[in-house]
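Visitor: Test case, fold it:
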Amino acid sequence: MEERVAIIGIFITDSSAAAKVNDLLHEYSDCIIGRMGVPCREKSMNIISIIVSAEPGRISALSGRLGRIEGISSKAMQAQVKPGASS
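Guide: Next comes the predicted model:
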């Protein structure tokens, strides 16, 4: 299966959902390359961006599961990895 690199943006508008997000990200930690979290107190939200490297189905599964958490909105953007590209 082809591998892709993706950026998933996560907006947490309900702070009680943060633990669920962290648990889910821990479950997918083997494919997470990097993570950055930024509190946006003036807008009462937290923003997390994660970079993942995985098969498209796994990226979609993570994004979909994130989207089903109440108080969360997320979007993923994927890029295809060229054959022979070094990691």
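
Visitor: For the rest of this, base every contact and every neighbour count on C-alpha atoms.
Guide: Will do.

Visitor: got the contact list for stretch 1-8?
Guide: 49-56, 59, 63, 74-81 (CA atoms under 8 Å, 6 or more residues apart in numbering).

Visitor: what do you get if the cut-off is 6 Å, keeping everything else the same?
Guide: For stretch 1-8, the surrounding residues in contact (CA atoms under 6 Å, 6 or more residues apart in numbering) are 49-55, 75-81.

Visitor: Show me which parts of that stretch are buried, residue by residue.
Guide: E3, R4, V5, A6, I7, I8 (16 or more other CA atoms under 10 Å).

Visitor: Check the contacts of stretch 1-8 for burial and list the buried ones.
Guide: Counted by 16+ other CA under 10 Å, the contacts of stretch 1-8 give S49, I50, I51, V52, S53, A54, E55, A76, Q78 as buried.

Visitor: To compare against the first, here's the next sequence to fold:
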Amino acid sequence: MEKRIGTAIILIENRESVQEMNAVLTDHAEIIIGRQGLPRSNGQSIISLVLDGTTDQISSLTGHLGRIRGIQVKSVLLKNYKNE
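Guide: Model (predicted):
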């Protein structure tokens, strides 16, 4: 299957969910090429991910994250990405 490059934005509304979220990210580490965390003064946090994987791999990651209580996730993928 063809690889895509994309991004995922994760909004953490419940800090109790962070351990489960980090376990999911670790399980999908092979497609994560960049990660940036931004704490906010309102108690929420935002994590942005840069991803490089197939649509199935990226969908698996976002699907697992989306099932965690207190976590929201959205992703965007680009077509016609030239693989190295």
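
Visitor: roughly how far apart are the closest residue to T13 of structure 1 other than its chain neighbours and I7 of structure 1?
Guide: Of all residues not flanking T13 of structure 1 in the chain, M45 sits nearest, at 4.6 Å (CA to CA, 6 or more residues apart in numbering). Noted for M45 of structure 1: a distance of 19 Å to I7 of structure 1, by CA to CA, to the nearest Å.

Visitor: do H26 of structure 1 as well
Guide: To I7 of structure 1, H26 of structure 1 is 16 Å away according to CA to CA.

Visitor: Is the residue lying closest to R69 of structure 2 once chain neighbours are set aside in a helix, a strand, or coil?
Guide: Using CA to CA, 6+ apart and skipping the chain neighbours, the partner closest in space to R69 of structure 2 is S17 (6.7 Å). Following DSSP: H, G, I helix; E, B strand; the rest coil, S17 of structure 2 is assigned to helix.

Visitor: Please work out how many residues are found near the aligned partner of S17 of structure 2 in structure 1.
Guide: Structural correspondence for S17 of structure 2 with respect to structure 1 (TM-score structural alignment): A17. A17 of structure 1 is flanked by 14 other residues according to other CA atoms under 10 Å.

Visitor: now A17 of structure 1: how far from F11 of structure 1?
Guide: Distance of A17 of structure 1 to F11 of structure 1, given as CA to CA: 11 Å.

Visitor: Ok, S87 of structure 1 next?
Guide: From S87 of structure 1 to F11 of structure 1 the distance is 29 Å (CA to CA).

Visitor: which strands and helices sit next to the longest helix seen in structure 1?
Guide: Looking only at structure 1 and at elements set by DSSP state H, the helix with the highest residue count is helix 56-67. If you count contacts as 3 or more CA pairs under 6 Å, 6 or more residues apart in numbering; DSSP states H and E, helix 56-67 of structure 1 packs onto no helix or strand.
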